[in-house]
Each structure stands twice: as structure tokens, then as C-alpha cells.
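>>> pasting the sequence and the predicted model now:
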Amino acid sequence: MKITTFFMFEGNAEEAINFYTSIFDNSEILKMTRYGPNEAGPEGTVKHAAFTLNGQEFMCIDSHVKHGFTFTPSMSLYVTCDTEEQLDRAFAKLSESGSILMPLASYPFSKKFGWVSDQFGISWQLTLE
């Protein structure tokens, strides 16, 4: 059995994938198929994609159906960084054009922690190991 996180975007999946794989080391796009002419979604948008972030696999699509929901902070990606530099870099990039839910600081549960919602609405909790 394998469990993979799946994201449903509405037209900006490729931009999100490129953004995320640029932030985390050991990340790559594994496959990407696009809608063609006369298919359900807008031509060129992501029909299905698989990518890795630091070796962890994710999948996503661009939904051609508009939904009354999006991502919420009640579900987030929890990233344990090996170094303070990794944490600071990821926090800066993910919070740019996004929103800070908890600023980078020392908390009782972590010597350095921050929580952001990025420009695509994905929530990230970042902590120092």
C-alpha cells in the first residue's frame, strides 16, 4: 500500500509544481500530462502530474470544474528542516505572496518554527530538527 498527497488546483498546478520543486532539494517532476484540444480541461493545463519534494511523492491536477472550496490550514504539510538556513529559505519563499499564520520564532514545542499559507493556498508548518 502507498499513500500519496493529492492536490487539486484550478489552472495553476504547473506554476505550483515549479515553485515547490525550486524550494526543496532532491525534488523533481516525475510526469506531467496536459489536456489536449477538445478534452475536458483547458488545453495545456495539467491533466495529471506527479512530482517529488525531497524524495516525497505528490500528485496533482488542474480541475476543469470550478469548486466552492480550496485548501485550508486545517491540513498542512509539516516540514522538519535539518538546518536553520533551510528553514529560513523555505519560510521566506513560501510566505512571499502568501500569508504568515505563525511567525518564525521559538515556541515551547520547537526552538524555531513558522507556519505559512503560500500563494496557492497550501499550508506549510516548518520546524527545525
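Structure's in. What do you need?

>>> use CA for all of it now, contacts and neighbours both
Fine.

>>> what ranges does this protein have for its strands?
Using DSSP state E, the strands of the chain run over residues 5-9, 28-34, 46-53, 56-62, 76-81, 99-107, 110-117, 123-128.

>>> and of these, who's closest to D88?
D88 lies closest to strand 99-107 among the strands of the chain, at 8.3 Å (C-alpha to C-alpha).

>>> list the buried residues in the closest one.
Neighbour counts over strand 99-107 (16 or more other C-alpha atoms under 10 Å) mark S99, I100, L104 as buried.

>>> put this next to the previous one:
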Amino acid sequence: MDNSIYPCLTLKGKITEAADFYIDTFGEGKIGQTSPYVIQIQLSGQKIMLLNDGPTSTPNPAISFMVTSEAAEDTEKYWNALIKGGKSMMALDKYEWSPKYGWVEDKYGVSWQLYTGSKSDTPQKFSPTYMFTGDQAGNAAEAIEFYTHVFPNSSIQGVMKYSKEDHDNINFIKHAQFRLNGFVSMAMDSSFDHGFHFNDAISIVVECDNQQEIDAYWTQLTTNGGQEVACGWLKDKYGLSWQIIPKALGKLLKDPVRAQRVMGALMQMKKLIIVDLENA
């Protein structure tokens, strides 16, 4: 797996216990890079970054993670672990689209859609799912088109609209699956007032090989209503948060003494400049 695109969860002061919790819950996991700022874990070969500081917002269901299992027993096992200290968003049950499905928010506020189905349809175990709701409702199709044009090796794999029986806008997307540089992502619209929207507690990290790549993603994602934030972070025109970082950043932060200098330089930047980080 390429792993150049992956999610980041801001869980202040809880990243060590959360890393252990997620590895215990899902299995097939290990801790990768660690620093005072982040712990990077791998679950079923996929990277997830846990961030110790940064945004003041907290996770909400506008971004959830679809977890695909072929065995209903695995889905149930994950549910039983995640529901402890968490809450049910949709009951673990049989639905028309899955023999065993449930939507649960864990004790850290992170939402998981636990789905039993064929891995031939979704070979990736964990897929971020973006809910376009509130003032973004109805923008899912446009956003998918936009993202698949920004990233190379991208494709739209399937789009399902609401039916009249779903009691939502029949022009809106009920479920869509697409790939960004091979990374499977999903999206949906919801016209109901959920009281939440995209925030920076969950962001999508894009590791870049060189400055040219950073510049290209930064320009495309901040234009037409996007916003530069700080330290390699930006918000796109839909409110989704991205971290556009050099692939070598982890190595630069490995040595504690150098890491302080690198972080000092990084904190002064909006778009990251690789040569300035290397010279810090």
C-alpha cells in the first residue's frame, strides 16, 4: 500500500492510550513513528496519524471511517470494543446493504461505520467517509469531481443517489466511492440538520516527494474559496482540512534536538518549504 495519503486524528493528551486502544480493537496493527507531537500507527497496513496538539476542535461524524469486514463476527467484535465509553449512531443490525452493520462513535469522539461485505468491492480496510451536510449538503458530487482531478491516479468507482423512500433529496448522493492516488474514500450528502460539519480535528495528510508536489496540491486546494491555515495545514473550499507535508518530515523529527529546530521553522510557515526545514 502506497500510504502517501492517510487520516490524522487530533486527540490531545490521549494519543498513547488511543494508539493502544485502536491496535487492540482492530488487530493487525503496530506503532510506527513516534514523537512528542505525533504517534503514527498502522492498522491492516494503513497509516493513521494521532496528533497530540494543534486544532482546538474535536472529532465529529462529518468524517467517519468505513471499516470493511468479510466476517460478521469481526464487525461485532469491533462494535463491542468501540461502544465502551462511546455511543451508538446506528444500531448494529442487519440492513438491506449489509448483513451486519453499525455506526458507532468511540470514547474519543471518532466515528466508525462497521460494514460487513466483500473486500472485492472495497479492498481497503479503513476508508474515510465525508458527509456533506448543513451549507455543504448537495456538494458531494462536485467535491468528488474536484478531488479526483487534483490527485493523480484517481477515479470515481460508484455513485448512488437517494430514492424517494430515503426521505432525502433524490438529487443528492446517498453513497459514493472514489480513489485519490489509489486511496479509497467515500462521500455522502445529508440534507438533515445534524449540527456538525467538517472541522480540523480530523484532517487528511498528503505526503509529497518534492517541493513541486507540495506547491501543486497547495495551489489547487486553496484556490476558489480554500484557505491557507498554518504549518502545512489548509482548508479547501468545502471546509475539509488537509496537511500537505514532505515525505521526509518524519526523519527530520526523529532526532529530538533537531526536531525542536525543525518544528520552530515549521511553525513560522503556512505552506511548507522543504529546503528551509532541512536547513533548520
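Sure, I can see it. Just so it is clear, the model here is predicted, and its values are computed rather than measured.

>>> Q212 of the second structure maps to what in the first structure?
In the first structure, Q212 of the second structure lines up with E85, judged by TM-score structural alignment.

>>> ok, now Q177 of the second structure?
Using TM-score structural alignment, the partner of Q177 of the second structure in the first structure is A50.

>>> what sits against that match?
Neighbouring residues of A50 of the first structure by C-alpha atoms under 8 Å, 6 or more residues apart in numbering: I29, L30, K31, M32, E57, F58, M59, C60.

>>> likewise for G102 of the second structure?
Listed by C-alpha under 8 Å, 6+ apart, the contact set of G102 of the second structure reads W79, S88, M89, M90, A91, L92, D93, Q113, L114, Y115.

>>> not counting sequence-adjacent ones, nearest residue to it?
Closest residue in space to G102 of the second structure, ignoring its immediate chain neighbours: L92 at 4.0 Å, by C-alpha to C-alpha, 6 or more residues apart in numbering.

>>> how close does the one you found sit to A187 of the second structure?
Counting by C-alpha to C-alpha, to the nearest Å, the gap from L92 of the second structure to A187 of the second structure is 21 Å.

>>> ditto for E142 of the second structure
Using C-alpha to C-alpha, one obtains 11 Å as the distance from E142 of the second structure to A187 of the second structure.

>>> between the two, which has more neighbouring residues?
Using other C-alpha atoms under 10 Å, the more surrounded residue of E142 of the second structure and A187 is A187, with 25 against 10.

>>> alignment lookup: that one to the first structure.
Using TM-score structural alignment, the partner of A187 of the second structure in the first structure is C60.

>>> give the contact list for its match.
When contacts are counted by C-alpha under 8 Å, 6+ apart, C60 of the first structure touches F6, F7, M8, F9, A13, H48, A49, A50.

>>> if I look at the nearest residue to it once chain neighbours are set aside, how far off is G41 of the first structure?
Once flanking residues are discounted, C60 of the first structure sits nearest to F7: 4.5 Å by C-alpha to C-alpha, 6+ apart. Remark: distance between F7 of the first structure and G41 of the first structure (C-alpha to C-alpha) = 16 Å.

>>> also M59 of the first structure?
The gap separating M59 of the first structure from G41 of the first structure is 17 Å, by C-alpha to C-alpha.

>>> and E96 of the first structure, how many residues sit next to it?
If you count neighbours by other C-alpha under 10 Å, E96 of the first structure ends up with 14.

>>> so it makes contact with F120?
No - counting by C-alpha atoms under 8 Å, E96 of the first structure does not reach F120; the two are 10.9 Å apart.

>>> shared neighbours, these two?
Joint contacts of E96 of the first structure and F120 (C-alpha under 8 Å, 6+ apart) do not exist.

>>> the first structure: which residue goes with P152 of the second structure?
Matched by TM-score structural alignment, P152 of the second structure corresponds to D25 in the first structure.

>>> show me the contacts for its match.
Counting by C-alpha under 8 Å, 6+ apart, D25 of the first structure makes contact with L53, N54.

>>> hmm, try it at 10 Å
Neighbouring residues of D25 of the first structure by C-alpha atoms under 10 Å, 6 or more residues apart in numbering: T52, L53, N54, G55, Q86.

>>> quick one, what contacts the first one?
Spelled out, that is T52 of the first structure. Here T52 of the first structure is in contact with I17, Y20, T21, F24, D25, N26, S27, E28, I29, L30, F58, M59 (C-alpha under 10 Å, 6+ apart).
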